[in-house]
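>>> Provided below are the primary sequence and the corresponding predicted coordinates.
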Amino acid sequence: MQLIEKAPAKINLSLDALYQHTDGEFEWQMIMTSIDLADYVQITLQDSPQIEVRTSKGYLPEDKRNLAYQAAQLLRHHFDIKTGAIIEIDKHIPVAAGLGGGSSDAAAVLRGLNQLWHLGLTKAELAHIGLSIDSDVPYCVYSETALVTGKGDQIQPLGDLPNFWMVVVKPEVSVSTPRILHALNCDQITDRPQTDRLLAGIQQQDAQQMTAAMANVLTPITNQRYPQIDYLMQRLTAFGAEKAQMSGSGPTVFGICRQYSRAQRIYNSMSGFCREVYLVQPLKNKNH
């Protein structure tokens, strides 16, 4: 048996850290959405108990360092499955970019094997299992616009966003999320997102109110190490984006436009000096 799961990239419309738990984990309050830039994960069951991972990019690990591999092994052991699977990942999402590519691949494996192994798990149950792989996996199990709280495990879908386009830009640096989080002090955060206002903007389908309330508390930390992030955000707004922001722990930034023609112009302008630029939209619920 075989199936193909779409694994969309995620974007943080907001990212806030409220406090740090005694175990060192953060209490998050984030609004996340998924975009039409995606990996594709093909899963084929096999009689032998091995989990095999193959990727379209030679530099990616295909062993236990790969989150998709971890997801498959976790389900196998948890439910005492005797068979294995071949997982082939067609990569399109940039790596170490703040777009959740590895987490989305792992979530796709959880969803796919849930079907192929007839486990009957709900999204909430898969999300709970996925949290032990990476904090972005629970959201990626849903891959729809949601309020994400707790340690990343509490997912509240919000419905579709108002219509807008995004120009997504990945500079040629890779960011280590653990290093950025190690430098995060919740007591020193000065620029937080206005989450309630952002939620109201989504509910009222008001893109202007939504963008005015956005922020990412990790931006100053990552930008201190990689100043090109601030430069790219300035370029996006100079070219006409209504809002520019970093996603996740970076380094990817994105600009929001309500008009497609303006987004296309910004895409063309940014493509002049950045190699990885994407013109995308948030996914609607019917797209997955």
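Nice, thanks for sending it over. Numbers count the residues shown, from 1 in each chain.
>>> only C-alpha atoms for contact and neighbour calcs from this point on.
Will do.
>>> all helices for the stretch 51-200 of the chain, in order.
Assigned by DSSP state H, counting those that start in this stretch, the helices in the stretch 51-200 of the chain fall at 67-78, 101-116, 123-130, 137-142, 177-182, 195-203.
>>> could you check the angle helix 101-116 makes with the first one?
The one in question is helix 67-78. Interaxial angle of helix 67-78 relative to helix 101-116 (axes from the mean of the first three to the mean of the last three Cα atoms, to 10 degrees): 40 degrees.
>>> which elements pack onto helix 67-78?
Judged by 3 or more Cα pairs under 8 Å, 6 or more residues apart in numbering; DSSP states H and E, helix 67-78 is in contact with strand 51-55, strand 84-90, helix 101-116.
>>> can you give the distance of that helix from its chain's centre?
20 Å (Cα atoms, centre = their mean, to the nearest Å).
>>> go on, the second one?
Here helix 101-116 is found 14 Å from its chain centre; the criterion is Cα atoms, centre = their mean.
>>> winner for burial among the helices and strands packed on helix 67-78?
Neighbour counts (mean count of other Cα atoms under 10 Å) averaged over each of these peak at helix 101-116, with a mean of 25.
>>> so which of the helices of the stretch 51-200 of the chain gets nearest Leu45?
Leu45 lies closest, by Cα to Cα, to one member of the helices of the stretch 51-200 of the chain: helix 101-116, at 7.6 Å.
>>> what is that closest one packed up against?
Short answer (3+ Cα pairs under 8 Å, 6+ apart): helix 101-116 packs on strand 2-20, strand 26-46, helix 67-78, helix 123-130, helix 137-142.
>>> A further structure is provided below for comparison with the first:
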Amino acid sequence: MDKMQLKALAKINLGLDVLRRREDGYHDVRMIMQTVRIFDRLALVKQDKEGIRVRTNLYYLPANENNLVYKAANLLFEEFDIRGGLSIDLKKYIPVAAGMAGGSSDAAAVLYGLNRMYGLGLSQEQLMERAVKIGADVPYCIMRGTALAEGIGEKLTPLPPMPPCNILVAKPGISVSTKYVYENLHANDLKPEQHPDIDGILDALKKQDLRSMAECLRDGNVLETVTAEAYPVISRLKATMEENGAAVALMSGSGPTVFGIYEDRMQARRAMAAIRKSRLAKQLFLTTPYNNNRRNG
């Protein structure tokens, strides 16, 4: 196999709690990850000339060893002493620096793709073991679906799928530094009532109860205490979604992306129109959960 076309899917957080800041500077988290049908496209092509070459459709993204897709390819090239070269053509559609794991998902797609192209014979578990060397979200992006993430995000437990629904995703025209958010969270000083109801969300998923899940999602992202305070547009987006029929609206990851959950697709479309008219968001997507076992591609 000399070439491969892949899709790298985005994620949202159905709940995100930070338990504590560790002595090594990382944070112990407990969060529920959900893949959604927003995706980047990647084309992998074997080359005779040695080396890994990356091209993207966004001028401001690195096209060298600082890009996670390069790091993913290089990891396997070095470990398995792969000869020849590789070109990676990356078309970005997932919002960048938006709390949706776009870069991590791109890296996961490259790991998956190279495993097949070069017949490396790695299992999903073995790919995930290598993925954590690239970033904490990359193992999840190989697994996909609905999962509980613990530790620094690398300890993953598959969960019952998210109930069918419509998800409106809005990315305002700002970028948020994950490092800034975590540094200003002061995780060890959080009060008990500031922690999201992760157990309630888990129970609702088990019962496949969308409304109960939505209720548990209120204040379901502890990082909003930092990001929404610094960027008022996040609260405005949440309010606009809920005023236009969302069962709940929540920030994903460290932000600034906000998503709303809708049972009725027409309501979601009306909310989309309202946000477009308000100009609160630069990018808007109406999507659904990705819950089946299809792989990249």
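Nice, thanks for sending it over. Remember, it's a predicted structure, so these values are computed and weren't measured experimentally.
>>> quick one: TM-score?
Once superposed, the chains reach a TM-score of 0.95 (TM-score structural alignment, normalised by the length of structure 1), with 288 aligned residues with a Cα RMSD of 1.4 Å.
>>> redo the helices of the stretch 51-200 of structure 1 as a markdown table? Include distance to Ile87 of structure 1.
Listed next are the helices of the stretch 51-200 of structure 1 as a markdown table, based on distance: least, Cα to Cα, whole Å:
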| stretch | distance to Ile87 of structure 1 |
| --- | --- |
| helix 67-78 | 8 |
| helix 101-116 | 8 |
| helix 123-130 | 17 |
| helix 137-142 | 17 |
| helix 177-182 | 25 |
| helix 195-203 | 36 |
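>>> of the ones you listed, which is nearest Asn287 of structure 1?
Checking these against Asn287 of structure 1 by Cα to Cα gives helix 137-142 as the closest, at 12.3 Å.
>>> the closest one packs against which elements?
Using 3+ Cα pairs under 8 Å, 6+ apart, the elements in contact with helix 137-142 of structure 1 are strand 2-20, helix 101-116, helix 123-130, strand 154-157.
>>> list of residues touching it?
If you take Cα atoms under 8 Å, 6 or more residues apart in numbering as the criterion, helix 137-142 of structure 1 is touched by 7-8, 10, 32, 100, 103-104, 106-108, 110-111, 123-124, 126-128, 130-131, 146, 148, 152-155.
>>> just how off-centre is that helix within its chain?
The gap between where helix 137-142 of structure 1 is centred and where its chain is centred comes out at 9 Å by Cα atoms, centre = their mean.
>>> swap in stretch 146-156 of structure 1?
Here the centre of stretch 146-156 of structure 1 is set off from its chain's centre by 13 Å, with Cα atoms, centre = their mean.
>>> and for stretch 95-107 of structure 2?
6 Å.
>>> go on, stretch 239-255 of structure 1?
14 Å.
>>> same deal with stretch 57-74 of structure 1?
For stretch 57-74 of structure 1, the distance to the chain centre is 17 Å (Cα atoms, centre = their mean).
>>> and that stretch, end to end?
The first residue of stretch 57-74 of structure 1 is 24 Å away from its last residue (Cα to Cα, to the nearest Å).
>>> show residues contacting that stretch.
Against stretch 57-74 of structure 1 from outside (Cα under 8 Å, 6+ apart): 51-55, 85, 87, 91, 102-103, 105-107, 109-110, 113, 130, 133.
>>> let's go with 7 Å and repeat that
Applying Cα atoms under 7 Å, 6 or more residues apart in numbering, the contact partners of stretch 57-74 of structure 1 are Ile51, Val53, Arg54, Lys91, Gly102, Ser103, Asp105, Ala106, Val109, Leu110, Ile133.
>>> how about those residues in CSV, adding distance to Thr195 of structure 1?
Below are those laid out as CSV (distance: Cα to Cα, whole Å):
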residue, distance to Thr195 of structure 1
Ile51, 41
Val53, 39
Arg54, 39
Lys91, 32
Gly102, 26
Ser103, 24
Asp105, 28
Ala106, 28
Val109, 31
Leu110, 30
Ile133, 27
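>>> fine by me, thanks again.
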